[in-house]
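S.K.: Just a sequence and a predicted model for now, questions to come.
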Amino acid sequence: MFEDKPKLLGESEALKARLKQLDEFHVAPLTAFVRTLRDKMGSEASIPYFDPWDGGIEAEVLFLLEAPGSKARNSGFVSRNNPDETAKNFFELTSEAGIDRKCTIVWNTVPWYIGSDSKIRPANSADIASGIESLAELLALLPRIRSIVLMGRKAQKAKEHIKQVSPSLIIHTCPHPSPLFVNRLLGNRQILLEQLQAVQSFLEEGESVAS
């Protein structure tokens, strides 16, 4: 019904339709994970859902960013279709790199919104330490996961923790797709694209081994 495009979840009917998909088979365990985390953190914690248009429990790659922005808080999804420039950059760059979103899911090092009503603040060490406590539980729900892509310096602080809880995972790192990075220097977008292309090459190598 809806074309997969940047900022799609800024359209009210598209958002309503996406919410109706939360309990589809491939994403239902992740939806339950978010609901449990919300119960644990309390009513004040704003924790967006995983996007049903991604791979859900069938994902092979987890993209881990910093924390949900205000648009993710408003839409209720961690999604490349959110109506903000970071999500748009992520949508366009992963598409250009040839990465099938059905092979991926997207999450945050700090799963809940941090900041004021109008502006997110940067995640600090305490945020990250608290945020990654549930990461092992998430990974246990992903039987096909092979790699985590840590996007940005804050997410990369989770690297040692990931090595401890899931040492078999391949860890990729790349810059955060925010406009602050992508638009800062002329070559930055290309740097990010090339690193995402390396992730796609990793996926293709796995397909070759499987076949």
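M.R.: That came through fine.
S.K.: make it CA atoms for all contacts and neighbour counts henceforth
M.R.: Will do.
S.K.: Would you mark the buried spots in the longest helix anywhere in the chain?
M.R.: Ranked by residue count and defined by DSSP state H, the top helix of the chain is helix 188-210. Using 16 or more other CA atoms under 10 Å as the test for burial, helix 188-210 gives 189, 192, 193, 194, 195, 196, 197, 199, 200, 202, 203.
S.K.: Okay, one more to line up with it:
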Amino acid sequence: MLPTSPRALRDPELRRRRVDEAKTVESVLELNRLVWRISRRERCEDRLPYLDPTYGGVNADVIVLLKAPQADADPRRGEGRLISLDNDDDVAAVLFDLFAELGIDRSRCVGWNICPYPTVGFDPNSDELSRGRGDFDAFLRLLTRPKAILVLGSAVRRGWLDHSFDELLGSEMRVVFGPSPYGIDRRRGARASLRESLLDAFERNADR
């Protein structure tokens, strides 16, 4: 049963169960094996955030692309990190609420970070983005039917464009740019813009 309110992973027992499932549920198993390999390369073995098994995993048709494992997903906060709508942070809470408001089924999507490891600065640098491009290519090859990617935030958009991530996509995939959920209510019109971006990526993609 899915949570009915945001920040559910503040419950350590739920977090423990989700992390265990992330390593066994078939839809995310190969994706999380990729995460493990990246963690080994980055010398933070088994500490990068795994993909939440409540996502659609390899069967997702929409990718939600964020910046890097920060806030509740930051490996420096300890073991058991996840990329999840149920994380105990503001970004996840904003997305949780908008998914609920718009009636979006989370099993239609999968999350990823343009840099799937901690960055030196608040935003990724060019070297980190170059490595992240290769990791995104490996991630994309594991998905069975991706149709759209929702690129969230100015830093992610800049990295996407500057490092030509679009060259990795199939001809049928759509790219939708939207604002970062971080601090969204401090920016005039940003919540409405994010809402429209979600509709564009999910609802206008539903019959494709």
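M.R.: Yep, that arrived. Keep in mind the model is a prediction, meaning the values are calculated, not measured.
S.K.: Tabulate the buried residues of helix 188-210 of structure 1 (JSON lines), appending distance to residue 74 of structure 1.
M.R.: Below are the buried residues of helix 188-210 of structure 1 laid out as JSON lines (distance: CA to CA, whole Å):
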{"residue": "189", "distance to residue 74 of structure 1": "27"}
{"residue": "192", "distance to residue 74 of structure 1": "27"}
{"residue": "193", "distance to residue 74 of structure 1": "28"}
{"residue": "194", "distance to residue 74 of structure 1": "31"}
{"residue": "195", "distance to residue 74 of structure 1": "30"}
{"residue": "196", "distance to residue 74 of structure 1": "27"}
{"residue": "197", "distance to residue 74 of structure 1": "30"}
{"residue": "199", "distance to residue 74 of structure 1": "29"}
{"residue": "200", "distance to residue 74 of structure 1": "30"}
{"residue": "202", "distance to residue 74 of structure 1": "33"}
{"residue": "203", "distance to residue 74 of structure 1": "32"}
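S.K.: where's the counterpart of residue 175 of structure 2 in structure 1 relative to residue 159 of structure 1, distance?
M.R.: Taking TM-score structural alignment, residue 175 of structure 2 has residue 171 as its aligned residue in structure 1. Residue 171 of structure 1 sits 8 Å away from residue 159 of structure 1, taking CA to CA, to the nearest Å as the criterion.
S.K.: Over to residue 65 of structure 1?
M.R.: Distance, residue 65 of structure 1 to residue 159 of structure 1, using CA to CA: 12 Å.
S.K.: do the same with residue 85 of structure 1
M.R.: According to CA to CA, residue 85 of structure 1 and residue 159 of structure 1 sit 26 Å apart.
S.K.: Residue 45 of structure 1 sits in which helix or strand?
M.R.: Assigned by DSSP states H and E, residue 45 of structure 1 falls within no helix or strand.
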